[in-house]
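*Asks:* Could you look at this predicted model? Sequence included:
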Amino acid sequence: MKLFYLAFAGVLYLASFAGDALAQSADHYLTIQLKNGPVVIQLMPDVAPKHVAQIEALAKKGEYDNVAFHRVIDGFMAQTGDVKYGNIEKGFDASLAGTGSSDLPDIPAEFSKTPFVRGTVGMARSQDPNSANSQFFIMFADGSFLNGQYTVVGKVVSGMENVDKIKRGEGQNGEVKNPDRMIKVTLGKK
């Protein structure tokens, strides 16, 4: 009988631990207001805690407001988050958009088994896997070739139809002339 109680207590402990992990993600949302409506992203601090903390810190300070989607490739992804050169209202430089970051330090990679599928939000980086900072991208379609190579930070849970309407770029690198922007980025669901 003692063995049964110990096993039952262990199951309850594991269930509460799993519940805590789910609750941890459930409390972390980012709402991006686009010209066609809002996009709600459920952030995943249980998958990439350092990256999520940085995104939340930047959003809380209003750093993402008015930042352009500087690189948008049809059938692949829309990239944004260059808070240094990508702000349409403050210091926008189309020739440098995508090369900047924030004043915060770069973040070491937090690769996971979470796959890149339609609606996944991942961190952009240079060739150095530990160079992610403020830029992120939203997947238009599945991209298994990114799995284990880029950090997943969240997933779109509503408003993907608004992501689909983001202005596409031209050329192989997807640079966008007169790009769409994140009008306002806030923490929580709106």
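*Replies:* Arrived safely, thanks for sending. Keep in mind that this is a model prediction, so the values were computed, not measured. Numbers count the residues shown, from 1 in each chain.

*Asks:* CA atoms for contacts and neighbours, from now on please.
*Replies:* OK.

*Asks:* so who does the residue nearest to the spatial centre of the chain touch?
*Replies:* By CA atoms, centre = their mean, the mean C-alpha position of the chain lies nearest to residue 121, the distance being 3.9 Å. Residues in contact with residue 121 (CA atoms under 8 Å, 6 or more residues apart in numbering) are 41, 136-139, 152-156.

*Asks:* By neighbours, which of those residues wins?
*Replies:* Counting by other CA atoms under 10 Å, residue 152 has the largest number of neighbours within the contacts of residue 121, with 31 neighbours.

*Asks:* which SS state does the closest residue in space to that residue that isn't next to it in sequence fall under?
*Replies:* Closest residue in space to residue 152, ignoring its immediate chain neighbours: residue 122 at 4.3 Å, by CA to CA, 6 or more residues apart in numbering. When classified by DSSP: H, G, I helix; E, B strand; the rest coil, residue 122 comes out as strand.

*Asks:* here's the one I want to compare it with:
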Amino acid sequence: MADDNTLILTLDTGKVTIRLRPDLAPGHVERIKELANEGFYDGVVFHRVIPGFMAQGGDPTGSGMGGSEKPDLKAEFSKTPHLRGVCSMARSSNPNSANSQFFICFDDATFLDGQYTVWGEVTDGMDAVDALPKGEPPRTPGKIVTARVGADA
């Protein structure tokens, strides 16, 4: 059942359901929901997709250098491990620089634990994430067709 703590990503490879984790990262979950509800992520590509590691998107420029016009977020690191299906925020070397870019782990990436903010986990549709075109950037990047909070999806 979709609710306020569910994010539905419709990718060009299929539908992905993400359980949001406000218990871990309330500020980041609020930002993701806000951006999704504004349609910010619609049409945005996955600009960095590394097999065995992760798929990164959320940059409207598709370059890996962009973000939303909203202020950067304060880190909300937790002990939650970066395992397959975990959704976490991308950032620069500054721990408090997460904005709109995020990544979804393909496999265990526990070396990231405590350094990146975990905000959700894929509960359905990981096959659509697995099917994203690979590359840095991919020749023809996969994209988010729509991103909606479950109650509004």
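*Replies:* Received the coordinates, thanks. Just so you know, these numbers come straight off a predicted model, no measurement behind them.

*Asks:* Give me the TM-score for this pair.
*Replies:* A TM-score of 0.94 describes the superposed chains when it is computed by TM-score structural alignment, normalised by the length of structure 2; 150 aligned residues with a CA RMSD of 1.2 Å.

*Asks:* follow-up on the earlier one: now check the residue nearest to residue 152 of structure 1 against structure 2: what is it aligned to?
*Replies:* Matched to structure 2 by TM-score structural alignment, residue 122 of structure 1 sits across from residue 88.

*Asks:* What residues sit buried inside stretch 108-126 of structure 2?
*Replies:* Residues of stretch 108-126 of structure 2 classed as buried under the neighbour-count rule (16 or more other CA atoms under 10 Å) are 108-109, 113-122, 125-126.

*Asks:* Next up, the contacts around the match of residue 122 of structure 1.
*Replies:* Residue 88 of structure 2 is in contact with 102-104, 116-120, counting by CA under 8 Å, 6+ apart.

*Asks:* ok, so of those residues, who is nearest residue 30 of structure 2?
*Replies:* The nearest member of those to residue 30 of structure 2, counting by CA to CA, is residue 119 at 9.7 Å.

*Asks:* Which residue in structure 1 aligns with that closest one?
*Replies:* So, by TM-score structural alignment, residue 119 of structure 2 is matched to residue 153.

*Asks:* Am I right that that match falls within a strand?
*Replies:* Yes. Judged by three-state DSSP, residue 153 of structure 1 forms part of a strand.

*Asks:* What's the match for residue 26 of structure 2 in structure 1?
*Replies:* Applying TM-score structural alignment, one finds that residue 26 of structure 2 aligns to residue 49 in structure 1.

*Asks:* Tell me the counterpart of residue 69 of structure 2 in structure 1.
*Replies:* Aligned counterpart of residue 69 of structure 2 in structure 1: residue 103 (TM-score structural alignment).

*Asks:* Okay, and that match sits in which element?
*Replies:* Assigned by DSSP states H and E, residue 103 of structure 1 belongs to neither a helix nor a strand.

*Asks:* same thing with residue 129 of structure 2?
*Replies:* In the assignment (DSSP H and E), residue 129 of structure 2 maps to helix 126-130.

*Asks:* Counting by contacts, list what that helix packs against.
*Replies:* Using 3 or more CA pairs under 8 Å, 6 or more residues apart in numbering; DSSP states H and E as the contact test, the elements touching helix 126-130 of structure 2 are strand 14-20.
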